[in-house]
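In: Sequence and predicted structure, then a few things I'm wondering about:
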Amino acid sequence: MIGWIKGKVVRRNPASGVIIVEAQGVGWELQVSLQTLAGVPIEGQVVELWIHTNVREDAIQLFGFADEREKQLFRMLTSVPKVGPRNAVAVLGGLPVLELVECIAAGESAKLVKIPGIGKKTAEQIVLTLGDKALTLLEFMRSSGDAAPASAAPASADASDELATAARDVLLSLGWKAKPVEKALAQVLEELGDKAKGTSLDALVRPTLARLMER
């Protein structure tokens, strides 16, 4: 069973949320959440991720996480009836881990419904099933101070347009509509101004997602 991996990023596909990490001569294909993907460095650089192995009758899937807390929350989510691994990844991609745990602990199912692919019944089931566990996890995270997201590698000025396109693709892959994504992304880029030329994918995706969740 693989629990953790460290290796070179060979490929990162924002549209599908899949990355390939080379470790000891083997390319491992990992499905990651939007939050984790935003912190994965560019191809050729080294990344460290926690791993969950999902075994099915027809396939073995590997899911990668920025830290142990995200992995723990993933396993909690997949324990909820009718919430499979892909739905769990979608939920994790909607909000940073700490904010997501706070949301579940507070019973804010309406906030979860804003995440593409998560309906009202599923959101309510998540809150109902995980409310107490999320509260316990939240208290531990606050006391240990280990809820900080993974940092992303800064991009060069020449890559700013590619980053904007990558950010758009990431959000579209999560189910957001093109028009609101482009509008929110344009607002974020305008706020960043000249800083956008040297920013990271993380710095574009997170504030854009926050704007989309406010709508």
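Out: Yep, that arrived. Residues are numbered from 1 along each chain as shown.
In: Going by C-alpha atoms from here, please, whenever you check contacts or count neighbours.
Out: Will do.
In: all helices for the protein, in order.
Out: In the chain, helices defined by DSSP state H lie at 34-37, 68-78, 85-94, 97-105, 109-113, 120-144, 160-173, 178-192, 201-214, listed in chain order.
In: highest average neighbour count across those helices?
Out: Compared across these, helix 34-37 shows the largest average neighbour count, a mean of 27 (mean count of other C-alpha atoms under 10 Å).
In: For the helices of the chain, could you give me TSV that also reports distance to residue 11?
Out: Formatted as TSV, these follow (distance: least, C-alpha to C-alpha, whole Å):
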stretch	distance to residue 11
helix 34-37	12
helix 68-78	22
helix 85-94	19
helix 97-105	24
helix 109-113	30
helix 120-144	32
helix 160-173	13
helix 178-192	24
helix 201-214	15
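In: Ok, which of the ones you listed comes nearest residue 12?
Out: Nearest to residue 12, of all the helices of the chain, is helix 34-37, at 8.2 Å by C-alpha to C-alpha.
In: Residue 19 is nearest to which of the helices of the chain?
Out: When those are ranked by proximity to residue 19, the top entry is helix 34-37, at 8.2 Å, counting by C-alpha to C-alpha.
In: take the one below as the second:
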Amino acid sequence: MIATLSGKVLYKTTDRAVIDVGGVGYETIVTTDAIARMPEKNEQVFLFIHTNVREDAITLYGFLEEEEKELFLILKTVSGIGPKLALSILSGLKVADICQAISAGDIKRLTTLPGVGKRTAERICVDLKEKVGHLAYGGGAVGITAPVTLQGGSEVSDALSALSNLGYPDSVAQSALSAVKKQVGDEEFAKLKVEDLIRLALRSLA
């Protein structure tokens, strides 16, 4: 799974850029803000990458800052928000501003973001209010100890470690496993093996 790309900008459009890495061109979908800030053709660029794997396609989403990637993945844990809407939200405001609005429950401000209606804004606040505080004031990613909120013993710890090795920030990995627990219930969650936890978590992030 591709986690970062470092290479030259081959070309860019309104919503994507092709990066030449060792003679191979990687098409990455990016925010409109990233396009505006990205270096010009043939200049060097470094992108944090989320690789989205589906049955019919493999899509790369690129971010100039790690915090953008983290918030993108956190947003995707909310029911009804896919990669396209998550990227659209990131195009509307800076990461810190979005997270401050979420933490404050500022529905009005969130509904100014592209594709976000009142119901979606409310869902974002309810689901993410306690998960984005470290990004609201430029604090960056922080480690989260899964057993405190998820329990489940070594299987959960191993699953979190595996997701981290795949490039997911700790907070995103925990959010994904929390979504799995909510979906299957406490009793079934406690019975899941590591490989099942990883598979279901990745499905929730797809």
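Out: Happy to help now that I have it. As the structure is a computational prediction, the values presented were derived from the model and not from experiment.
In: TM value for the aligned chains?
Out: Overall, the chain-to-chain superposition scores 0.65 on the TM-score scale (TM-score structural alignment, normalised by the length of structure 2); 142 aligned residues with a C-alpha RMSD of 1.9 Å.
In: what's the longest helix along structure 2 aligned against in structure 1?
Out: For structure 2, the helix reaching the highest residue count under DSSP H is reported as helix 170-184. When helix 170-184 of structure 2 is aligned against structure 1 using TM-score structural alignment, it corresponds to no residues at all.
In: related to what we said a few turns ago, nearest to residue 56 of structure 1, out of the helices of structure 1?
Out: Smallest distance to residue 56 of structure 1 across those (C-alpha to C-alpha): 11.1 Å, for helix 85-94.
In: now the angle from that closest one to helix 97-105?
Out: 110 degrees (axes from the mean of the first three to the mean of the last three C-alpha atoms, to 10 degrees).
In: Report all helices and strands that helix 85-94 of structure 1 contacts.
Out: Counting contacts by 3 or more C-alpha pairs under 8 Å, 6 or more residues apart in numbering; DSSP states H and E, helix 85-94 of structure 1 is packed against helix 34-37, helix 68-78.
In: matching residues in structure 2 for that helix?
Out: Equivalent residues of helix 85-94 of structure 1 are located at 83-92 in structure 2, counting by TM-score structural alignment.
In: Stretch 178-191 of structure 1 now?
Out: Aligned by TM-score structural alignment, stretch 178-191 of structure 1 corresponds to no residues of structure 2.
In: ok, residues contacting that stretch?
Out: Contacts made with stretch 178-191 of structure 1 from outside it, assessed by C-alpha atoms under 8 Å, 6 or more residues apart in numbering, are listed as 164, 168, 171-172, 196, 204, 207-208, 211-212.
In: OK, contacts around the spatially most central residue of structure 2?
Out: Compute the mean C-alpha point of structure 2, and by C-alpha atoms, centre = their mean the closest residue is residue 73, 1.3 Å away. Under the criterion of C-alpha under 8 Å, 6+ apart, the contact list for residue 73 of structure 2 reads 172, 205.
In: Which residue in structure 1 aligns with it?
Out: The alignment partner of residue 73 of structure 2 in structure 1, by TM-score structural alignment, is residue 75.
In: mind checking how far residue 105 of structure 2 is from residue 48 of structure 2?
Out: Taking C-alpha to C-alpha, to the nearest Å as the measure, residue 105 of structure 2 and residue 48 of structure 2 are separated by 28 Å.
In: Looking at these two, which is more packed in?
Out: It is residue 48, of residue 105 of structure 2 and residue 48, that has more neighbours when counted by other C-alpha atoms under 10 Å, with 21 against 18.
In: That one -> structure 1?
Out: In structure 1, residue 48 of structure 2 lines up with residue 50, judged by TM-score structural alignment.
In: so how many other residues sit close to the nearest residue to that match once chain neighbours are set aside?
Out: Sequence neighbours aside, residue 4 is the residue nearest to residue 50 of structure 1 in space, at 4.3 Å (criterion: C-alpha to C-alpha, 6 or more residues apart in numbering). The burial metric for residue 4 of structure 1, expressed as a neighbour count using other C-alpha under 10 Å, is 14.
In: Can you list the neighbours in contact with stretch 197-206 of structure 2?
Out: Contacts to stretch 197-206 of structure 2, defined as C-alpha under 8 Å, 6+ apart, come from residues 52-54, 73, 76-77, 82, 155-156, 159, 162-163, 173, 176-177, 179-180.
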